[in-house]
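Chemist: Got a predicted model here, sequence first, then my questions.
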Amino acid sequence: MNNKIEWIALDWGTTHFRAWAMGAGGKVLDQVKSDQGMGSLTQDQFEPIFLSHVQPWLEGRTHPLSAFACGMVGSKQGWIEAEYIATPCAPPRNEQLVQAPISDPRIQVFIVPGLSQFKPADVMRGEETQIAGFLASMPNFDGVACLPGTHSKWVTISKGVVKHFTTFMTGEMFGLLSKKSVLRHSVAGRGWDNAAFIAGVKLSMDTPESTAQELFAIRPQSMLHGLPANEARARLSGLLIGAELRATEHLWSSRDVCIIGDPKLTEHYNKALEFYNCKATIADGDMMTLGGLHATAVSAMEQAS
């Protein structure tokens, strides 16, 4: 298999490591995943951990293999800093990649920089590659991209250029409230109730000023009225996503919308938007990451040859 590997795709975030061995035409030949995110590493650990994961793909190599990486691996605390590119701009191009230091002559690593916005201040790392992958498949898209996650992004795109973006801590807030707050006992488990989710969305959309109150209300409703955990969990998610949708209504109510991310998350956001008659295009986050890295890799390798 090794002689069929043309390059390596790498998504190295704060909490995860994901690498794919890529063949001709962007075909995935093999993959490896771990929880060795860059957030728990020291500077001298990046190269050995990376090599430990991709070592089988390097055996018998006579020419250097190129790896193209995105995510927090390019932050100040990462392998090497890939400084942000200021918007408005197109997704990063191959000439903007930053090469990471590595001692193994069988491989070279190039990191995609993130994007920054001066006013209002905002930054992204990793999402720019998903946007690049989406635009590679839909180059004429003109609208707003929603990228739900720990820190959800809403990105205005026109003529292949990222014009503006804004970030919400929705995913992180859900994690903190469901695991570390007074609500943790009420929402325990992994159950789900769609009706409770939509009810939460509607509450935050209709009366955003009461969202904090409605969040606490989950606890007494659970204690005094027996609110089931699956309903409580879905209601919590709905309240937080509803607040996000209320703040971005001026974006999604009048533009084409695409939602890029994990299938479960994109499903929740899509159901909420559908309730308000907004039809969105759905794209798998992993596939868009690979698409963006593939476009970068092909351009870089063509230029090198």
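Modeler: Perfect, I can see it now.
Chemist: Could you use CA atoms for every contact and neighbour count after this?
Modeler: Noted.
Chemist: For burial, what's the neighbour tally of the closest residue to Ser178 other than its chain neighbours?
Modeler: Distances taken as CA to CA, 6 or more residues apart in numbering put Arg184 closest to Ser178, at 4.6 Å, once the chain neighbours are dropped. Around Arg184 there are 17 other residues, counting by other CA atoms under 10 Å.
Chemist: repeat for the one 5 residues further on
Modeler: When neighbours are defined as other CA under 10 Å, Gly189 has 12 of them.
Chemist: ok, it to Tyr276 distance?
Modeler: Counting by CA to CA, to the nearest Å, the gap between Gly189 and Tyr276 amounts to 29 Å.
Chemist: ditto for Phe197
Modeler: Phe197 sits at a distance of 14 Å from Tyr276 (criterion: CA to CA).
Chemist: what do you get for Trp12?
Modeler: 35 Å.
Chemist: More neighbours: which of these two?
Modeler: Each of Trp12 and Tyr276 has its neighbours counted (other CA under 10 Å); Trp12 has more, 27 against 11.
Chemist: For that one, give me its contacts.
Modeler: Arg18, Gly37, Met38, Ala69, Cys70, Gly71, Met72, Val73 (CA atoms under 8 Å, 6 or more residues apart in numbering).
Chemist: can we see that at 10 Å?
Modeler: Counting by CA atoms under 10 Å, 6 or more residues apart in numbering, Trp12 makes contact with 18-19, 33-39, 50, 69-74, 78-79, 126.
Chemist: and if you look at Ser222?
Modeler: By CA under 10 Å, 6+ apart, the neighbours of Ser222 are Leu183, His185, Ser186, Val187, Pro228, Ala229, Glu231, Ala232.
Chemist: Around the closest residue to the last one other than its chain neighbours, count how many other residues there are.
Modeler: So the one you mean is Ala232. Excluding its sequence neighbours, the residue lying closest to Ala232 (CA to CA, 6+ apart) is Val187, at 5.4 Å. Neighbour count of Val187, defined by other CA under 10 Å: 26.
Chemist: Presented hereafter is structure B, for comparison with structure A:
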Amino acid sequence: MTAASYAAVDWGTSSFRLWIIGESGKVLAERRSAEGMIAAGKTGFSTVLEAHLAAISAPSHLPVIICGMAGAKQGWAEAGYLDTPAPLAGIVKAAIPVKDDHRDIRILPGLAQRNEAAPDVMRGEETQLLGAMAELGGGSHLVCMPGTHSKWVRITDGTVEGFSTFMTGELFDVIAKHSILSHAVAEGGHFDSTDAAFLEAVAQAAKHPALATNLLFTVRSGQLLHGLSAKAAKAKLSGTMLGLEIAGALAAARPTGDSVSVIVSGGLTELYRDALSALDLNPAIIDADDAVRHGLAAAANAIWPA
């Protein structure tokens, strides 16, 4: 650990990710756990952080840069929000210090859209956007950031002009477990993003978003009347939710003519890629883990220049 330069932490609501970064920018060590804001609020943020740093023998003086829910009102220390339109470079200047006797710890702020008709907030995604700018480049971009609460962000030359949050993942979970559709999808298991039921549902929902609740009910009625399998029912529910999200995001962003980029990792990659491709929106895919590390690196290098 003698070559370590800083520790980078992405602290979510239910997840914790830490990387030790060397002087060359290389990842020297990594830690992941389910000790997000909710768990850390009970255990103690400093206790959680120091336990992970000790587990990989990180130096006691190593500085730490943090993004995400550790900076929320209910987190370690409130980092506040920058108001849109917000240059992404500005989040570095607004980082707040955390009082600590042993090391220099900074938490990056989130972004807020204070439009009374469309209020919105993000925390953590702004750091991914900062890290993705090298791949996005200049000009105008529409960026999708999938998750439990997906973000669709409008960026022009490195400035976040505005964004919209869609509760797609959370609503899918609620509907699949606690509505009448739970009977249709209970035994669905895994489905592929190229499944015809998924892609057709994406297309129908994107074309007819006003029929949202009707389209959702056809997951059940299609099974009762036409023998729709549980797997196809689950694919149809997922495709309907994604199609509605995309329709809403494009309505909020257009007319722009912007390309669509998706910052994503894991199983959602194929779902969003194929859903967007089915609507002739062939997206550029940017790895979310790489993006957040690059964003944290940009902040660390600005705060603690070599």
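Modeler: On my side now, so go ahead. Predicted, not measured: the structure shown is a model, and the values here were computed from it.
Chemist: re earlier: the residue nearest to Ser178 of structure 1 and Phe216 touch, don't they?
Modeler: No. The pair Arg184 of structure 1 and Phe216 does not pass the contact test of CA atoms under 10 Å, sitting 11.2 Å apart.
Chemist: quick one, strands of the stretch 51-200 of structure 1?
Modeler: Applying DSSP state E, counting those that start in this stretch to the stretch 51-200 of structure 1 gives strands spanning 65-70, 85-86, 98-100, 107-111, 115-117, 122-124, 143-147, 152-158, 161-168.
Chemist: Could you take those strands and lay them out as CSV, with extra columns for distance to Asp286 of structure 1?
Modeler: Converted to CSV, the strands of the stretch 51-200 of structure 1 look like this (distance: least, CA to CA, whole Å):
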stretch, distance to Asp286 of structure 1
strand 65-70, 12
strand 85-86, 23
strand 98-100, 22
strand 107-111, 17
strand 115-117, 19
strand 122-124, 17
strand 143-147, 12
strand 152-158, 16
strand 161-168, 20
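Chemist: do you know which of those strands lies nearest Ala304 of structure 1?
Modeler: strand 65-70 (11.1 Å; CA to CA).
Chemist: Now do the closest one: which range of structure 2 does it align onto?
Modeler: On structure 2, the counterpart of strand 65-70 of structure 1 by TM-score structural alignment is residues 62-67.
Chemist: Stretch 268-275 of structure 1 too?
Modeler: Taken onto structure 2 by TM-score structural alignment, stretch 268-275 of structure 1 occupies residues 271-278 there.
Chemist: The matching stretch: average distance to aligned residues in structure 1?
Modeler: Aligned to structure 1 and superposed, stretch 271-278 of structure 2 gives a mean residue distance of 1.7 Å (mean CA distance after the TM-score superposition for structure 1).
Chemist: Would you indicate which residues of that stretch are buried?
Modeler: Leu271, Tyr272, Arg273, Asp274, Ala275, Leu276, Ala278 (16 or more other CA atoms under 10 Å).
Chemist: What about those, which are in helices?
Modeler: Members of those lying in helices (criterion: DSSP state H): Leu271, Tyr272, Arg273, Asp274, Ala275, Leu276, Ala278.
Chemist: Now do stretch 80-95 of structure 1: distance to the chain's middle.
Modeler: On the basis of CA atoms, centre = their mean, to the nearest Å, stretch 80-95 of structure 1 sits 17 Å off its chain's mean C-alpha point.
Chemist: got it, and stretch 36-50 of structure 1?
Modeler: 20 Å.
Chemist: what residue of structure 2 matches up with the residue nearest to Ser178 of structure 1?
Modeler: Per TM-score structural alignment, the equivalent position to Arg184 of structure 1 in structure 2 is Ser182.
Chemist: for that match, what are its contacts?
Modeler: Counted by CA under 10 Å, 6+ apart, Ser182 of structure 2 has contacts Asp173, Val174, Ile175, Ala176, Gly188, Arg220, Ala230, Ala233, Lys234.
Chemist: And the helices in structure 2, which stretches?
Modeler: 37-43, 45-55, 90-93, 125-136, 168-178, 182-185, 196-207, 212-226, 230-253, 268-278, 288-303.
Chemist: what separates the second one from the chain centre, distance-wise?
Modeler: Going back to what we said before, that points to helix 45-55 of structure 2. Centre-to-centre, helix 45-55 of structure 2 and its host chain are 24 Å apart (CA atoms, centre = their mean).
Chemist: mean shift between it and structure 1?
Modeler: With mean CA distance after the TM-score superposition for structure 1, helix 45-55 of structure 2 averages 1.3 Å from its match.
Chemist: Pull out the buried positions in that helix.
Modeler: Going by neighbour count (16+ other CA under 10 Å), the buried part of helix 45-55 of structure 2 is Phe45, Val48, Leu49, His52, Leu53.
Chemist: and the gap between Ala297 of structure 1 and Lys76 of structure 1?
Modeler: Note on Ala297 of structure 1: its distance to Lys76 of structure 1, by CA to CA, is 23 Å.
Chemist: between these two, which one's more packed in?
Modeler: Neighbour totals were compared for Ala297 of structure 1 and Lys76, and Ala297 leads with 24 against 11 (other CA under 10 Å).
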